[in-house]
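1. Just the structure for this:
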Amino acid sequence: MSGRRAEAERQGRRGETLACWYLWLTGWRILARRQRVGAGEVDVVARKGRTVAFVEVKWRRTAQALDLAIDAHRLRRVARAAEVLAARYAKVGDDIRIDVILIAPGTWPRRIANAWQPGA
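-> A predicted model of the protein is given here:
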């Protein structure tokens, strides 16, 4: 892994840790991190009451860069992975959703709840 790629990986993991802290402080329980399946990867799986969120975390160097950090292609991959993982983490009657948390230095995390709708 190149030095640049390794640094991006470290920053990504740091962003995921910050996202977990943010979720925990706002009442979510972290169920899992970095869940990989053939269909893709989910950065964080969290629960709050009867809602299970499959969370994509994006870290960028600037807040402006966050505006381009997530797109439909990435969300589709998370949604496919969430479909596979839902049986492991959700119970009958739970609401399941895809959330995004955007993080940049010097800013509060920006959370997009229910960022992906089936069929979108």
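
2. rest of the way, CA atoms for contacts and neighbours
-> Noted.

3. my guess is residue 62 contacts residue 105, does it?
-> Yes - the pair residue 62 and residue 105 passes the contact test of CA atoms under 8 Å, sitting 6.7 Å apart.

4. Second input sequence below; structure requested for side-by-side comparison:
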Amino acid sequence: MQGGTAGQRGREAEALACRYLLQQGLRLLSQNWRCRRGELDLVMLDGDTVVFVEVRYRRHRAWGGAIESIDWRKRQRLVIAAQLFLQREQRWANNPCRFDVVALGHDQATQPPDWIRNAFDS
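-> The predicted structure follows:
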């Protein structure tokens, strides 16, 4: 993920995060789900729990960690997008839900992603 545009790096990070979570036993429901109020990078199923995954790539740790890059406004947009997803995908509406963050860095070749479950429960 060294070169390319920010968009290309973002897509690569999402693909890496998706592969990692699939290896951990999660099932992909949707990728890059968009609505007028926002976007969900990955929507996955962990057992019976619907997991809304925000993927963050940080080229330099000096710019702050991935979780710190998700401000209050971004969290609100994710929550609204998740609510709209559940309204449109009624079969998942009664399942438990959570928000996870998968953080990737420039050292991805040597370090596994940082998977933060229930990232907004603090």
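
5. Any idea what the TM-score is?
-> Here the superposed chains carry a TM-score of 0.83, computed using TM-score structural alignment, normalised by the length of structure 1; 113 aligned residues with a CA RMSD of 2.1 Å.

6. Quick one: the strands in structure 2, in order.
-> Ranges of strands within structure 2 are 27-35, 38-46, 49-58, 97-105, 114-116, based on DSSP state E.

7. Please go through structure 1 and pick out the longest helix.
-> In terms of residue count, the longest helix belonging to structure 1 (DSSP state H) is helix 3-25.

8. outside of it, which residues touch it?
-> 29-30, 43-44, 46, 57-59, 101, 103, 109 (CA atoms under 8 Å, 6 or more residues apart in numbering).

9. Could you rerun that using 10 Å?
-> Contact with helix 3-25 of structure 1 is made by 1-2, 26, 28-30, 32-34, 43-48, 55-61, 100-105, 108-111, as judged by CA atoms under 10 Å, 6 or more residues apart in numbering.

10. That helix to strand 40-48, inter-axis angle?
-> Between helix 3-25 of structure 1 and strand 40-48, the angle comes out at 20 degrees (axes from the mean of the first three to the mean of the last three CA atoms, to 10 degrees).

11. counterpart of stretch 20-31 of structure 1 in structure 2, which residues?
-> Across structure 2, the stretch matching stretch 20-31 of structure 1 (TM-score structural alignment) is residues 18-29.
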